[in-house]
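Engineer: Model the structure of this input:
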Amino acid sequence: MALPALRIDTHAHVFARSLPMAAARRYTPAYDVTVEEYLARLDAHGMSHGVLVQPSFLGSDNSYLLQAIARAPQRLRGIAMIDAQCEDTQLQALHQGGVVGVRFNLVGGAPLPDFQGAWRDTLTRVAALGWQVEIHREAGDLPLVLEPLLKLGLKVVVDHFGRVDPALGVDDPGFRYLLSTGASRQVWVKLSAQYRNGGSEGGAHFAGQAWPLLRQHLGTDRLLWGSDWPHTQHESMTSYADSWRRFETLVSDEADRRRITGETAAQLFQFA
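Structural biologist: This is a model prediction of the structure:
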């Protein structure tokens, strides 16, 4: 089957209830989602490629992620979770399996990793692979999280508009800091999961205010779109189709949408 024109979903998950779960987790799924279901959604919505992000509740066992990518290796890439003492052989196996970055899911008061200490050597090797580091953390702490990563020369991707305080929106100091990182050219932001920034209506209102600021300060070559499918903990609030419609509404210019979901994503996630 010929793929549609370049259009990349940069944030989705697959998992099964039967898999070993991380001991420390905020959420346990009550259902399964397979890579076949995800590929079907890509097909139904004209997406050429997709990026699977390791769910935090599966911890650093990335075997299910690698199996999923192997079902469509030309079409899928992965973002893994690793331990601070990850060995070179593990990194190389992930790299050969289609992984192009690592994620730190730090929401909900998770302790901040010591990026300049315990993680420094491993992150240096991550940078040498050309990988990105993906960050999911409330906006207020972004300066603490991003500064050491930027000093290490890493490419940093910030999830879900930066996860602002809904009461503050674009006036959240963490969001203002995020805008300031545009000058570094090391930071990308995912225009994904509006609902994680104040619910369905509140999140859409925030996104509408945030988009022109993000475009101005980072540019469309540093912005990404992700479906956040299957929308864990927000399944009843949205759907894959709704996620894409919200993005089309938010980014009304077709050339901007093409750049964000095409060239920008293809280069960062190594589809190009």
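Engineer: CA only for contacts and neighbour counts going forward, please
Structural biologist: OK.
Engineer: residues near residue 32, how many?
Structural biologist: For residue 32, the count of nearby residues is 13 (other CA atoms under 10 Å).
Engineer: how far away is it from residue 17?
Structural biologist: 6 Å (CA to CA, to the nearest Å).
Engineer: ditto for residue 157
Structural biologist: Distance from residue 157 to residue 17, by CA to CA: 28 Å.
Engineer: more neighbours, the two?
Structural biologist: The residue with more neighbours, out of residue 157 and residue 17, is residue 157; 25 against 13, by other CA under 10 Å.
Engineer: Wait, a helix at that one?
Structural biologist: No. Assessed with DSSP: H, G, I helix; E, B strand; the rest coil, residue 157 is strand; it does not lie in a helix.
Engineer: List the residues that contact it.
Structural biologist: By CA atoms under 8 Å, 6 or more residues apart in numbering, residue 157 lies in contact with 132-135, 187-190.
Engineer: ok, of the residues you listed, which one's closest to residue 10?
Structural biologist: Closest approach to residue 10 among the contacts of residue 157 (CA to CA): residue 190, at 8.0 Å.
Engineer: Could you also give me the structure for this next sequence, so I can compare it with the first?
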Amino acid sequence: MTVTIFGKTPGWLDWYADPTQPAFQLPAGAVDAHCHVFGPGRVFPYAPERKYTPCDASKDQLFALRDHLGFARNVVVQATCHGADNGAMVDALRSSGGLARGVATVRPDITDDQLSDLHEAGVRGVRFNFVRRLVDAAPRDDLERVVERIAPLGWHVVIYFEAADLADLSDFILSIPVTVVVDHMGRPDVTKSADGSEFAQFLKLMRARPDLWCKVTCPERLSASGPPALDGERQPYRDVVPFARRVVEEFPDRVLWGTDWPHPNLTDHMPDDGLLVDFIPHIAPATDLQQRLLVDNPMRLYWPDAVSGAAG
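Structural biologist: Predicted coordinates for the structure are as follows:
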């Protein structure tokens, strides 16, 4: 366990405190569909079994970023540093006035009352994390039991893995009997070709399930070329663009985008969230693709009642 007793893990950066104003204007009703809250630790202590300690990143700071960037809503994803104590995430949802939904971490022994409370707060999914440096692997039987528990609520499963593990996980992903959302395009190796055999396996998985969604997120984690130079250039993370654009254009009704604020576990640079927003038109160049990526798709997945009400 590589954590400090007091303060964040050494070498990991704090989030960018003064993001620029994006040049790209988000469509009305845009949703930041992948972000987190951390603590504050004095109010919502971090899990004893965590493998890292983040800097505090509160709900108020998240909502301030939402307004600065021009988003209307958030989907707050439970982070591993809080374990299965969803208190900080649920507090953010309850404070959002209905403008946030959540993805929780739950254990198989969670009670019906606890599930009901999470649903009432705005939770609509659970996350399974297979990234070994972040979590210890959970038994597949436990994960299958969790799916059984959440299925009656209409929740989905968010799954986080790295490209090297896709072959071992494919059968499990295909067997999950509820909607599945893959984090960060399955973390492809962007030094390889987006037309190559490795990424082709991920695209094959997407084609195999019509209810498999993908977050085209976290270019700052995937990029080998890094952020733009400080010379006015606002096209960051060029090497990630072909991968994300391929997914957006082939599966336009099953893609989501989010900031991943406050960007935990980064050591080389901390992204400017304004520049991350400016990444969007490079992966979704057409207005209709931007509308689906940022508004229609996340609303359909996380606020279906609002969508059906508007349609009616």
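Engineer: TM-score of the superposition?
Structural biologist: Overlay of the two chains. TM-score (TM-score structural alignment, normalised by the length of the first structure): 0.88; 266 aligned residues with a CA RMSD of 2.3 Å.
Engineer: For the contacts of residue 157 of the first structure, which PyMOL command selects only the ones that are buried?
Structural biologist: With 16 or more other CA atoms under 10 Å as the criterion, this PyMOL line picks the buried residues out of the contacts of residue 157 of the first structure:
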select buried, resi 132+133+134+135+187+188+189+190
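Engineer: got CSV for the contacts of residue 157 of the first structure, with distance to residue 113 of the first structure too?
Structural biologist: Listed next are those as CSV, based on distance: CA to CA, whole Å:
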residue, distance to residue 113 of the first structure
132, 16
133, 13
134, 13
135, 11
187, 19
188, 20
189, 20
190, 22
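Engineer: Which of the contacts of residue 157 of the first structure fall within strands?
Structural biologist: Mapping the contacts of residue 157 of the first structure onto strands (DSSP state E) picks out 132-135, 187-190.
Engineer: Tell me where the first structure has strands.
Structural biologist: Using DSSP E, strands in the first structure cover 8-12, 49-53, 76-80, 99-105, 132-136, 155-158, 187-192, 223-226.
Engineer: Give me the contacts around the last one.
Structural biologist: What it means is strand 223-226 of the first structure. Contacts of strand 223-226 of the first structure (CA under 8 Å, 6+ apart): 8-12, 188-193, 214-215, 247, 260-261, 264-265.
Engineer: switch the cut-off to 10 Å
Structural biologist: Identification of contacts with strand 223-226 of the first structure by CA atoms under 10 Å, 6 or more residues apart in numbering yields 7-12, 50-51, 157-161, 187-193, 211, 214-215, 240, 243-244, 247, 256-257, 259-262, 264-265, 268.
Engineer: how far does the top helix by length along the first structure sit from the chain's center?
Structural biologist: The single longest helix within the first structure, with elements called by DSSP state H, is helix 199-217. Put simply, helix 199-217 of the first structure sits 17 Å off its chain's centre (CA atoms, centre = their mean, to the nearest Å).
Engineer: for that helix, which positions count as buried?
Structural biologist: Neighbour-count burial for helix 199-217 of the first structure flags 199, 202-208, 210-211, 214-215 (criterion: 16+ other CA under 10 Å).
Engineer: And those residues, which is closest to residue 150 of the first structure?
Structural biologist: For those, the closest approach to residue 150 of the first structure (CA to CA) belongs to residue 214, at 18.6 Å.
Engineer: The closest one matches what in the second structure?
Structural biologist: Superposed on the second structure with TM-score structural alignment, residue 214 of the first structure falls opposite residue 247.
Engineer: Then residue 49 of the first structure?
Structural biologist: Match for residue 49 of the first structure (TM-score structural alignment): residue 73.
Engineer: Please enumerate the helices of the second structure.
Structural biologist: With DSSP H as the criterion, the second structure has helices spanning 59-69, 87-94, 112-121, 140-150, 166-175, 197-208, 219-222, 241-250, 273-278, 280-283, 287-291, 297-302, 304-311.
Engineer: closest to residue 262 of the second structure out of those?
Structural biologist: In terms of CA to CA, the element of those nearest to residue 262 of the second structure is helix 59-69, at 8.3 Å.
Engineer: what residues are up against the counterpart of residue 165 of the first structure in the second structure?
Structural biologist: Structural correspondence for residue 165 of the first structure with respect to the second structure (TM-score structural alignment): residue 189. Applying CA under 10 Å, 6+ apart, we find residue 189 of the second structure in contact with 162-164, 198-199, 222-224, 239-240, 243.
Engineer: distance of residue 189 of the second structure from residue 200 of the second structure?
Structural biologist: Distance of residue 189 of the second structure to residue 200 of the second structure, given as CA to CA: 12 Å.
Engineer: Adding distance to residue 251 of the first structure, write the strands of the first structure out as TSV.
Structural biologist: What follows is the strands of the first structure, written out as TSV (distance: least, CA to CA, whole Å):
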stretch	distance to residue 251 of the first structure
strand 8-12	15
strand 49-53	20
strand 76-80	24
strand 99-105	26
strand 132-136	22
strand 155-158	18
strand 187-192	10
strand 223-226	10
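Engineer: Quickly compare those strands and say which is most buried.
Structural biologist: strand 76-80 (a mean of 28; mean count of other CA atoms under 10 Å).
Engineer: what's the matching range in the second structure for that one?
Structural biologist: The aligned range for strand 76-80 of the first structure is 100-104, by TM-score structural alignment.
Engineer: Quick one: distance of the matching stretch to the chain centre.
Structural biologist: Distance, centroid of stretch 100-104 of the second structure to centroid of chain: 10 Å (CA atoms, centre = their mean).
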